[in-house]
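A.B. asks: Kindly generate the corresponding structure for this input.
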Amino acid sequence: MAYGSLDTQAHNEANQAGIRTKGIDIVDARNALSTLLCPRNPNTSNPASVLAKAIEASDRFMADTTVCLEVEGPSPVPSYVNEAIELIQGYPVKLIVVCDGASTHEPGALLDQALCDQVNAVSSGQTLWHPISKQLVTSR
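C.D. replies: Sure, this is the predicted structure:
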């Protein structure tokens, strides 16, 4: 499915809630990184749904995109991020979460094991770009 008007709407809604698109980095000819900055407390009554729609929209923006959720502030990751990931179960996105210098994928420091397992289940077997280590990694 290609990026369309509903995806633009999803990004606009996320931006209004304070979930901002940091940018899209072209890593190489085959990989891109789309980063969503996730505040501790988004300005919406349903942050999980807003974030889930923004994740899917970011994934559809271009082929071979890794969607990075960069959580602002210190660990732990806010619960709405976990809830958003639950909402996208079954949607095959290359996803990584980073917060406070740690991430959901090795190498490097890892976030909470339950979150790591949840993100790896969504991205199972896919090769994605690790924004901290600046290398391709494979989800388990």
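
A.B. asks: switch to C-alpha atoms for all contacts and neighbour counts from now on
C.D. replies: Noted.

A.B. asks: Name the nearest residue to residue 31, ignoring sequence neighbours.
C.D. replies: residue 64 (5.2 Å; Cα to Cα, 6 or more residues apart in numbering).

A.B. asks: and that neighbour, what is it in contact with?
C.D. replies: Counting by Cα atoms under 8 Å, 6 or more residues apart in numbering, residue 64 touches 30, 31, 32.

A.B. asks: Before we compare anything, build this one as well:
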Amino acid sequence: MGHNAQDEKATSDFMDAGAIRLGFDAHENQWMVETWICPEHLNSEDPVDLVARAIEASDRLVPNLTICLKVEGDDIPEYLISGIEKLADSGYPAKVIVVCGDYSTHKPGNLLSNRLIQAVAKCNPGGMLWHPIAKIGVHGPTRQILPQAAP
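C.D. replies: Below is the predicted model:
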């Protein structure tokens, strides 16, 4: 199923709620990345659903897309974790990476919480994606509990 009017609405609703779409970047002629800035709070009655729908909409727009969710502030908002979990539970595959300061859901480098890593890993369809901190292509995280975790 290709990108459609429902996807446009999902993207628009996410932005209306406070997320900022930075747009698309190509890296090493191999990876296309769409970056979203996710605020501490979304102005929505159902921010969890907004996150899940926006990720899915972005993924349908560009094949083999890395969706980078950059968190404003020092803590990962609960709505973001739950939104990624909702997407993962739906079975929709998407290459998602979450970044908060110098931490992310993917190695190399400092890792975010195991719960978030597990949700991102469950979404991952396989293959490689772009790591915006390390500036390299990386494999998705594994579903195992990882020893190093922060925010």
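
A.B. asks: picking up where we left off before, which of the contacts of residue 64 of the first structure are conserved in the second structure?
C.D. replies: Among the contacts of residue 64 of the first structure, the contacts conserved in the second structure (both residues aligned by TM-score structural alignment, their matches' Cα atoms under 8 Å) are 31, 32.

A.B. asks: Give me the buried entries from the contacts of residue 64 of the first structure.
C.D. replies: 31, 32 (16 or more other Cα atoms under 10 Å).

A.B. asks: can I get the contacts of residue 64 of the first structure in TSV with secondary structure?
C.D. replies: As requested, those are exported to TSV (DSSP: H, G, I helix; E, B strand; the rest coil):
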residue	secondary structure
30	coil
31	strand
32	strand
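
A.B. asks: And the residue nearest to residue 31 of the first structure, how far from residue 128 of the first structure?
C.D. replies: Residue 64 of the first structure is 8 Å from residue 128 of the first structure, where distance means Cα to Cα, to the nearest Å.

A.B. asks: Following superposition onto the first structure, what is the mean distance for the longest helix anywhere in the second structure?
C.D. replies: Longest helix in the second structure by number of residues (criterion: DSSP state H): helix 47-61. Superposing on the first structure places helix 47-61 of the second structure at an average distance of 0.8 Å from its equivalents, by mean Cα distance after the TM-score superposition for the first structure.

A.B. asks: so what does that helix touch, helix or strand wise?
C.D. replies: Contact analysis of helix 47-61 of the second structure by 3 or more Cα pairs under 8 Å, 6 or more residues apart in numbering; DSSP states H and E lists helix 5-16, strand 65-71, helix 78-90 as its packing neighbours.
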